[in-house]
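**Q** quick check, what structure comes out for this input:
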Amino acid sequence: MDSIEIDPQAKNELQDSFSSTLEKLAKAREAIDDPALKPPPATARNLAEGYRYLSGYTFAAYERAFAEDVDFPYFRRAIQTINKSTWDNSDNLYLSAAIDGEASYRIRCKAADFRHWQGKKQQDKSAPWYVIFTAITHYTGDSGELAELTPATTNNGGSLDGSQLQIDVDGSFEILVAPEKPQGHQGNFICTKTAHKGQEQTCNYIICRELFANWETEQSLDIHIVRLDKVGEPQPPLSVDQVKANLARVGDLVNAQMRFWNDFFATILDGYGDSPVKTPVAFPAPNQPNQPAPPTAQVGAAQATNIYSGGMYVLEDEEALIIEQTIPVKPNYTGINLNNIWGESFDYANYQSSLNNLQAAIDSDGKVRYVIAHQDPGVQNWLDTTGHYTGMLSQRWAYTDEPNELPTLKVTKVNFSDINQHLPKDTSRVTTSERKEIIRIRQEHVQRRFRQY
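**A** Have a look, this model is predicted:
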């Protein structure tokens, strides 16, 4: 039997580290209701969701601090139902693996029927509608300072989406991730070095986004990652110093993220209409979202292939917002979803608070019209506010190559009773029983997407 040596110094150091982390978390809590830290208005619902938001960041920070290992990486859920944030896309499964940008890794995947990635018709039990792998330098917000969004920096490095991947007929594929492409390499490759404004930067994460359009049939990828010079080696045991560093990182991450995104919303997006800084992504007046545009450095690690539009809605009980989209160039994917002011997507399992290109109806004139309202107007393209009188509206269009003509929006606030006067006569409608079936499909899909087994 191994000898057991009691170590009072380790005991005291770890107790102190844990206590310090709790103090940092208490400091992070101030971002929920301290006006100096620019939180949402302190309504009962905003406060309740704020504590959930803080708990979600704490959950994520513990996993990041204790599980991110560049020698022995794995893909973890960067965002899930317990830790929604940063205006997450309701259609997305966000996966993240920490890497050393100077080392080489192999990602191995297997997809169900992927023919739709190549412009062909998909079948039952198919792969996600759209998949993209991206190397990024860092998580936006980890510094806690808006200065990280300067034009001289960027988050995104190399990327590959489903249409660019070389895939075997059985759905298997591999991606080499490395600082440079080996001579003679003919397969899928993502570079971990990126140059921006004349500065070379090294990527420290691989992000995989799996976007689901058909929530009834699409299946997530089987995905693995390994560092090539560590294959078969054991992971070293945890040390006291490592735990102390991890605990310190937990508190730092939560503090930084809570404060950063409060400031981002208030200052960069001008969400309250009083920011002294005017930026290209600042929100216009409520109920008038930005016209679609590519991401800028000021939105951090946005999906590289996306065109974005964002804004605020403010609606009273008997009001509704009609959004009319004109899309001249067909994208790989479109999505629209509602978020609270903390940046959490609404409950998209139990409410129809989001719609994508397969879920939304296209009108006979080729335009897509959505209705945001507190109650069901009986149209297919209803977005449920879940009772939030104020919220955020996020719209995305994903293209492999930037289109030569961007989507445009027309937005109109109307009385709920007048909705039909502003919609085509042939607008697609649903019954109460059909809406219940839609919600059943959503509930089952979200359980499957985020299953813990």
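
**Q** going by C-alpha atoms from here, please, whenever you check contacts or count neighbours.
**A** Fine.

**Q** what sits against the most centrally placed residue in the chain?
**A** The centre of the chain sits closest to residue 88, judged by Cα atoms, centre = their mean, with a distance of 3.6 Å. Taking Cα atoms under 8 Å, 6 or more residues apart in numbering, we find residue 88 in contact with 79, 343-345.

**Q** for those residues, which one is nearest residue 286?
**A** Each of the contacts of residue 88 was checked against residue 286 using Cα to Cα; the closest is residue 343, at 16.2 Å.

**Q** now the closest residue to that closest one other than its chain neighbours: how far from residue 308?
**A** Spatial nearest neighbour of residue 343, chain neighbours left out: residue 87 (4.3 Å); criterion: Cα to Cα, 6 or more residues apart in numbering. From residue 87 over to residue 308 the distance is 12 Å, taken as Cα to Cα, to the nearest Å.

**Q** now flag whichever of the contacts of residue 88 is closest to residue 144.
**A** Nearest to residue 144 among the contacts of residue 88, with distances taken as Cα to Cα, is residue 343, at 16.1 Å.

**Q** what helix or strand is that closest one located in?
**A** Using DSSP states H and E, residue 343 sits in no helix or strand.

**Q** against residue 402, how distant is it?
**A** Noted for residue 343: a distance of 26 Å to residue 402, by Cα to Cα.

**Q** pick out whichever of those two has more residues nearby.
**A** Neighbours per residue (other Cα atoms under 10 Å) separate residue 343 from residue 402, with residue 343 holding more: 19 against 15.

**Q** correct me, but that one touches residue 90?
**A** No - applying Cα atoms under 8 Å, one finds residue 343 not in contact with residue 90, separated by 11.8 Å.

**Q** on that earlier part again, which pair of the contacts of residue 88 spans the longest distance?
**A** Greatest spacing in those, by Cα to Cα: 79 and 343 (11.9 Å).

**Q** okay, and the common contacts of the two?
**A** Common neighbours of residue 79 and residue 343, using Cα under 8 Å, 6+ apart, are 85, 88.

**Q** still on that earlier bit, name the residues contacting each of residue 87 and residue 308.
**A** residue 394.

**Q** following up with a second sequence; could you model it the same way so I can compare the two?
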Amino acid sequence: MPHTQHPVTDGDIISGELWNQFCDTLKQAGQQILRPEAPTDAATRAEGFRYLTRLLRIGLEMHVEFSDPQFPGFFKPSHETAKIGADNPDNLYQSARLNGQYEYRIRGQRNTVHYLSFRTQKGGYESDGSMIETGFLDSNQLSPDEQGQFEIIVSRDRPQQLLPHSHWLPMEADSNALVVRHTFHDRQQERAAELTLQRLDGDSAPPPLQAATLARGLLDAAHFVDGTARLFADWAASYLPHSNLLPAANQAECQSVGGDPNIFYYHSHWALAEDEALVVDVAQVPDCDTWNLQINNYWMESLDYRYHRICINKHTAHYHADGSVQLILAHRDPQHRNWLTTAGYTQGTLCFRWVGAEQQCHPTTRVVKLQQWLADQSATAGATL
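**A** So this is what the prediction gives:
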């Protein structure tokens, strides 16, 4: 729920009252891990409390270290050890704090990453729980020069004249953030774009830290932890009634919390016994920039993709001759080329995405007894594994 920002005085800093408020809000966030519908086993609880520490790291980067829109800098709002809301393992995320009253310039080297998008937005999980788009630009609209370099002006008003290989990314008066998604087909082979960001006509260096600035940043960081944990605990709870299915998500809701407008999302919960597997079939893959299926824990953090194959995309999947694709989530390797591992988990959430598809082919799912399913596959002439 939205929080009310109470005025903080220098005395609150000097006395330590500000720190007390910060710690009290973090303590409150712990209730999201103790919700009655959430799993109660020690491992899931441990992951939940680790999740809060990860959110705090992101919140401090966002609201303290990189909080000044007059001197913006990129930070990573999700990465290998800090994850939010079904973070995409195929993505490198970058974010920066903006102010719609200013103008900015992004300079970039395109390099070889498959897909790249830029989004300005307003709101925040620490305030009203939303991240509403105020401007969008993707790599299909970019026109780099022969060296792969480009420029983006970020402003409320469209520039009267743009130079060659320069583009405009709109903002609104209350825009407060920029999010960049680098989406890979193959992270080992592709190179992320190289980006710099600067405010136009700004000062050369920031002033010394002010008490009010730190107070606002610490409280916003703490409310970010609480608000983010609450938002995605609500989402995870809403998936429980359709566990092991994969229905289309509410796309407007996905966009309202920062989703890419080129993406069509599916979210759900999964739970499998030791002898079970979840089979996901897509009858026909439509023309699209990419797609993927990823496996998360209950708190909607992607499982550790550094060590486990928990995500398959358009490039890494193996297809049937008719263009269909089958994916299988199982505790042990079924000798299927599109196997996703549970990485030792017995339940969690999952997300399927179409990126840049004008039409979608909705995936279907079924839970099978793994041993029987393997026997049936072996007995089926022409089965493609």
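
**Q** quick TM-score on the pair, please.
**A** Superposed pair, TM-score by TM-score structural alignment, normalised by the length of the second structure: 0.89. Supporting alignment: 369 aligned residues with a Cα RMSD of 2.2 Å.

**Q** in the first structure, what residue corresponds to residue 154 of the second structure?
**A** Alignment note (TM-score structural alignment): residue 154 of the second structure maps to residue 177 of the first structure.

**Q** state the distance from its match to residue 157 of the first structure.
**A** 11 Å.

**Q** name the residues contacting each of these two.
**A** 191-192.

**Q** so the match of residue 154 of the second structure, which state does it fall into?
**A** strand (DSSP: H, G, I helix; E, B strand; the rest coil).

**Q** okay, now it: neighbour count?
**A** Neighbour count of residue 177 of the first structure, defined by other Cα under 10 Å: 26.

**Q** just residue 238 of the first structure next, same as before
**A** Neighbourhood size, residue 238 of the first structure [other Cα under 10 Å]: 9.

**Q** just give me the match in the second structure for it.
**A** Checking TM-score structural alignment: residue 238 of the first structure goes with residue 209.

**Q** do the same with residue 265 of the first structure
**A** Under TM-score structural alignment, residue 265 of the first structure pairs with residue 236 in the second structure.

**Q** surely its match is in contact with residue 349?
**A** Yes - shown here, residue 236 of the second structure and residue 349 form a contact pair, counting by Cα under 8 Å, at 7.1 Å.

**Q** how close does residue 13 of the second structure get to residue 214 of the second structure?
**A** Going from residue 13 of the second structure to residue 214 of the second structure by Cα to Cα gives 9 Å.

**Q** cool, residue 51 of the second structure as well?
**A** 24 Å.

**Q** of those two, who's got more company?
**A** Shown here are residue 51 of the second structure and residue 214; by other Cα under 10 Å, residue 51 has more neighbours (22 against 18).

**Q** so where does the more buried one fall, helix or strand?
**A** Going by DSSP H and E, residue 51 of the second structure is in helix 42-60.

**Q** counterpart of that helix in the first structure, which residues?
**A** Helix 42-60 of the second structure corresponds to residues 44-62 in the first structure, going by TM-score structural alignment.

**Q** return the set of buried residues in that stretch.
**A** Within stretch 44-62 of the first structure, the residues that count as buried by 16 or more other Cα atoms under 10 Å are 46-47, 49-50, 52-58, 60-62.

**Q** same for the helix or strand harbouring residue 194 of the first structure, what does it pack against?
**A** Per DSSP H and E, residue 194 of the first structure falls inside strand 193-196. Judged by 3 or more Cα pairs under 8 Å, 6 or more residues apart in numbering; DSSP states H and E, the packing partners of strand 193-196 of the first structure are strand 156-161, strand 199-202.

**Q** counterpart of the first one in the second structure, which residues?
**A** Right, strand 156-161 of the first structure. Going by TM-score structural alignment: strand 156-161 of the first structure matches residues 133-138.

**Q** residues in contact with that stretch?
**A** Under the criterion Cα under 8 Å, 6+ apart, residues 115-122, 169-172, 175, 255-256, 258 lie in contact with stretch 133-138 of the second structure.

**Q** re earlier: turn the helices and strands packed on strand 193-196 of the first structure into a markdown table, including mean neighbour count and distance to residue 248 of the first structure.
**A** Shown next, in a markdown table, are these (neighbours: other Cα atoms under 10 Å; distance: least, Cα to Cα, whole Å):
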| stretch | mean neighbour count | distance to residue 248 of the first structure |
| --- | --- | --- |
| strand 156-161 | 22 | 27 |
| strand 199-202 | 15 | 24 |
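
**Q** mind putting those in CSV, distance to residue 21 of the first structure included?
**A** Listed next are those as CSV, based on distance: least, Cα to Cα, whole Å:
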stretch, distance to residue 21 of the first structure
strand 156-161, 31
strand 199-202, 29
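
**Q** for residue 377 of the first structure, which of those is the nearest?
**A** Once these are compared by Cα to Cα, strand 156-161 is nearest, at 36.9 Å.

**Q** and that closest one, how far from the second structure on average?
**A** Strand 156-161 of the first structure, aligned to the second structure and superposed, deviates on average by 1.6 Å (mean Cα distance after the TM-score superposition for the first structure).

**Q** any idea of the angle the lengthiest helix in the second structure forms with helix 42-60?
**A** When the second structure is parsed with DSSP state H, its longest helix is helix 211-239. For helix 211-239 of the second structure against helix 42-60, the angle by axes from the mean of the first three to the mean of the last three Cα atoms, to 10 degrees is 140 degrees.

**Q** tell me which helix or strand comes right after helix 211-239 of the second structure.
**A** Assignment by DSSP H and E places the next element after helix 211-239 of the second structure at helix 251-256.

**Q** and whatever helix or strand comes next after that following helix, which stretch of the first structure?
**A** For helix 251-256 of the second structure, the following helix or strand on the C-terminal side (DSSP H and E) is strand 263-271. Taken onto the first structure by TM-score structural alignment, strand 263-271 of the second structure occupies residues 306-314 there.
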